[in-house]
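> missing the sequence, but the structure's below:
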């Protein structure tokens, strides 16, 4: 099956689709990512059914999921919310799950008290004149205080999962996990479990929610910082795990670029990106 077709889950499945850094400068973010061996998509402006979203992005497409780097470009309500989040901390503010049907997720979230906003029809034009189209479901502001937690239904995955965007020179293949900081990890995980339709479990000192592809891990700030080397104040999203062909080789590349890498192969990212990566082998996702 082509990689693009694998990004749309089968009926009844849920996957960790992407995470988003909110960044002040897409050019600086893109230059750093390219220096670390990633192929980065060109800048693309987002549009909703109501007009321009006031944001633009660049992405790192992976065999499993993707990484988004998003910046505010106007004074829309969406862009204003982004700037408010960026004043709290620089880094990852969005976790998105892939679903085969946005409409059903919207109904389920209504039933579970998350008061979802109306489904957003997002699109953006990419090189070659093709359009990427999504349906996005978001909880009401404040219902998920850790960040913008949402669902996406991909309507044209082939427009962005193009072979040239998957030719990374660092062996990174997939998005494996997201790390959430919470004052009460068990309580936060229980709320996310209702949002996701999952079952939280203990995973060492952390709490884990597994999807059909990827997982979400919850810990206190001290617990997550001990693992990743950096973490924002609660509530927040500290970073994520990247599944690598050779984590040690990519860690050496990051060190050579001047980034701090700890004994857990966690990379503290500079202000151009914010947050942290944990480099893991494919079999330990």
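Looks like it came in fine. As the structure is a computational prediction, the values presented were derived from the model and not from experiment.
> Only C-alpha atoms from now on, for both contacts and neighbour counts.
Noted.
> How far off centre is the helix or strand residue 135 falls within?
Per DSSP states H and E, residue 135 falls inside strand 131-138. The chain centre lies 15 Å from the centre of strand 131-138; the measure is CA atoms, centre = their mean, to the nearest Å.
> Comparison target below:
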């Protein structure tokens, strides 16, 4: 099913259930460790059929890939408020929701769509990485433009015309399913350490890459942005292309001239996956992000050090965003953004002729931009 064929709702009011995506309620109580193992057994599965070890320790010793139990007095995983420290890059063991990538076959059309939404795009840039032995730059077969936020960023990603590489073929394969968000990335302080950890876990990985892109520095001089990226093999995570990376040149990445101001959006806060089995998906990405997961009603949730991942079913997607239909599963259905002033953001998008879905009570507690204007993904705006 293509984007134009989706059953979208335009101009109708979305009830308060939007807030369940933006600010979920406290998770329901889970069995204590060691109790009712059959209730959690089906959910405790790592990818490729390997069992995820059961929880055995105290709260501070939660093992990765398992449900985070509720404890009397609560924990940071069961708080209503989303974690969102006011820093661009993580330190120590922190894991931040960093960016997502829309895959498109038409960079010009995608760029126009995002400029209409008030994003300032960086110049078109082709990817390459350094050969660890020779230092020679190798073509990856992809190119991008970025829309920077005060916290995190979004990426428009396309295959470089005329290239035939694993990356360009993967982009084509994903576009055959739907145009929209297919890549979700978290940032850590030491990607090499996470690469070693994931190798020990048995996660299928491509070799570590050290990506480089030529940019113009804020002072007009030539510069290069640099990342170290952990790349699970294509297909290792059905939920999408998942990455873990470390930023080595944040000052060149987040140049003030490229940070969106007009639309009032300040940060990338949440991603909503529509999947067949929310618990299984959460367990897989819990192992990737070394962050325990929990349930929230019928959904599963991972609360990162900054930001959140939410997993729901097709029925859950319709419950959270009435009328939304997944073109195929799995599907990155929606992204949550923070706004410094929800009313001002709403007015900006209205002036641009963007279709919005708001709360039924008219309050400025949040609103959504439909998937047609969001290039295949719903955009959820909150304060």
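Nice, I can see it. Quick caveat, the model's predicted, so the values are computed rather than measured.
> on that earlier part again, where in structure 2 does the strand holding residue 135 of structure 1 fall?
Using TM-score structural alignment, strand 131-138 of structure 1 corresponds to residues 224-231 of structure 2.
> what's the spacing between whichever residue in structure 2 pairs up with residue 197 of structure 1 and residue 232 of structure 2?
Alignment note (TM-score structural alignment): residue 197 of structure 1 maps to residue 290 of structure 2. Distance, residue 290 of structure 2 to residue 232 of structure 2, using CA to CA, to the nearest Å: 15 Å.
> contacting residues for the nearest residue to residue 182 of structure 2 once chain neighbours are set aside?
With sequence-adjacent residues excluded and distances taken as CA to CA, 6 or more residues apart in numbering, residue 182 of structure 2 is closest to residue 240, at 5.3 Å. Counting by CA atoms under 8 Å, 6 or more residues apart in numbering, residue 240 of structure 2 touches 182, 183, 184, 330, 332.
> For ChimeraX, what selects the buried ones among the residues you listed?
Applying 16 or more other CA atoms under 10 Å to the contacts of residue 240 of structure 2, the buried members can be selected in ChimeraX as follows:
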select :182,183,184,330,332
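> quick one, strands of the stretch 101-250 of structure 1?
For the stretch 101-250 of structure 1, the strands defined by DSSP state E, counting those that start in this stretch occupy 120-125, 131-138, 148-154, 172-181, 201-203, 206-210, 215-219, 236-244.
> Out of those strands, the one nearest residue 61 of structure 1 is which?
Ranking those by proximity to residue 61 of structure 1 (CA to CA) places strand 172-181 first, at 8.7 Å.
> in structure 2, what residues pair with the closest one?
Using TM-score structural alignment, strand 172-181 of structure 1 pairs with 265-274 in structure 2.
> What's the average distance for that stretch when superposed on structure 1?
Its aligned residues in structure 1 lie a mean 0.6 Å from stretch 265-274 of structure 2 after superposition (mean CA distance after the TM-score superposition for structure 1).
> Around the alignment partner in structure 1 of residue 308 of structure 2, count how many other residues there are.
Taking TM-score structural alignment as the criterion, the aligned counterpart of residue 308 of structure 2 in structure 1 is residue 215. Residue 215 of structure 1 has 19 neighbours, counted by other CA atoms under 10 Å.
> what's the answer for residue 107 of structure 1, then?
13.
> next one: residue 137 of structure 2
15.
> how much space between it and residue 277 of structure 2?
For residue 137 of structure 2, the distance to residue 277 of structure 2 - CA to CA - is 40 Å.
> How about residue 294 of structure 2?
For residue 294 of structure 2 relative to residue 277 of structure 2 (CA to CA), the value is 14 Å.
> Which one's more surrounded, these two?
residue 294 (26 against 16).
> ok, that one touching residue 308?
No. Contact criterion CA atoms under 8 Å: residue 294 of structure 2 and residue 308 do not qualify, at 11.4 Å.
> Which parts of structure 2 are helices?
Along structure 2, counting by DSSP state H, helices occupy 18-22, 37-41, 107-116, 166-177, 191-201, 250-253, 278-289, 314-320, 342-351.
> counterpart of the third one in structure 1, which residues?
Equivalent residues of helix 107-116 of structure 2 are located at 26-35 in structure 1, counting by TM-score structural alignment.
> Kindly report the same for the fourth one.
Counting by TM-score structural alignment, helix 166-177 of structure 2 lines up with residues 77-88 of structure 1.
> Any buried residues in the matching stretch, and which?
Quick answer for stretch 77-88 of structure 1 (16+ other CA under 10 Å): 79, 82, 83, 85, 86.
> Could you check how far the fourth one is from residue 214 of structure 1?
It stands for residue 85 of structure 1. Applying CA to CA to residue 85 of structure 1 and residue 214 of structure 1 gives a distance of 25 Å.
> Alignment lookup: residue 358 of structure 2 to structure 1.
Per TM-score structural alignment, residue 358 of structure 2 is aligned with residue 263.
> Can you tell me the closest non-neighbouring residue to residue 13 of structure 1?
residue 212 (6.2 Å).
> Just list the residues touching the one you found, thanks.
Residue 212 of structure 1 neighbours (CA under 8 Å, 6+ apart): 13, 14, 15.
> For these, pick the one with the most neighbours.
Going by other CA under 10 Å, residue 15 tops the contacts of residue 212 of structure 1 with 24 neighbours.
> counterpart of that residue in structure 2?
So, by TM-score structural alignment, residue 15 of structure 1 is matched to residue 96.
> Distance check, that match against residue 308 of structure 2.
Taken as CA to CA, the span from residue 96 of structure 2 to residue 308 of structure 2 is 9 Å.
> ok, now residue 183 of structure 2?
Counting by CA to CA - residue 183 of structure 2 and residue 308 of structure 2 are separated by 15 Å.
> Kindly report the same for residue 338 of structure 2.
12 Å.
> got a list of what the aligned residue in structure 2 for residue 63 of structure 1 touches?
Under the alignment (TM-score structural alignment), residue 63 of structure 1 pairs with residue 150 of structure 2. Listed by CA under 8 Å, 6+ apart, the contact set of residue 150 of structure 2 reads 88, 254, 259, 260, 266, 267.
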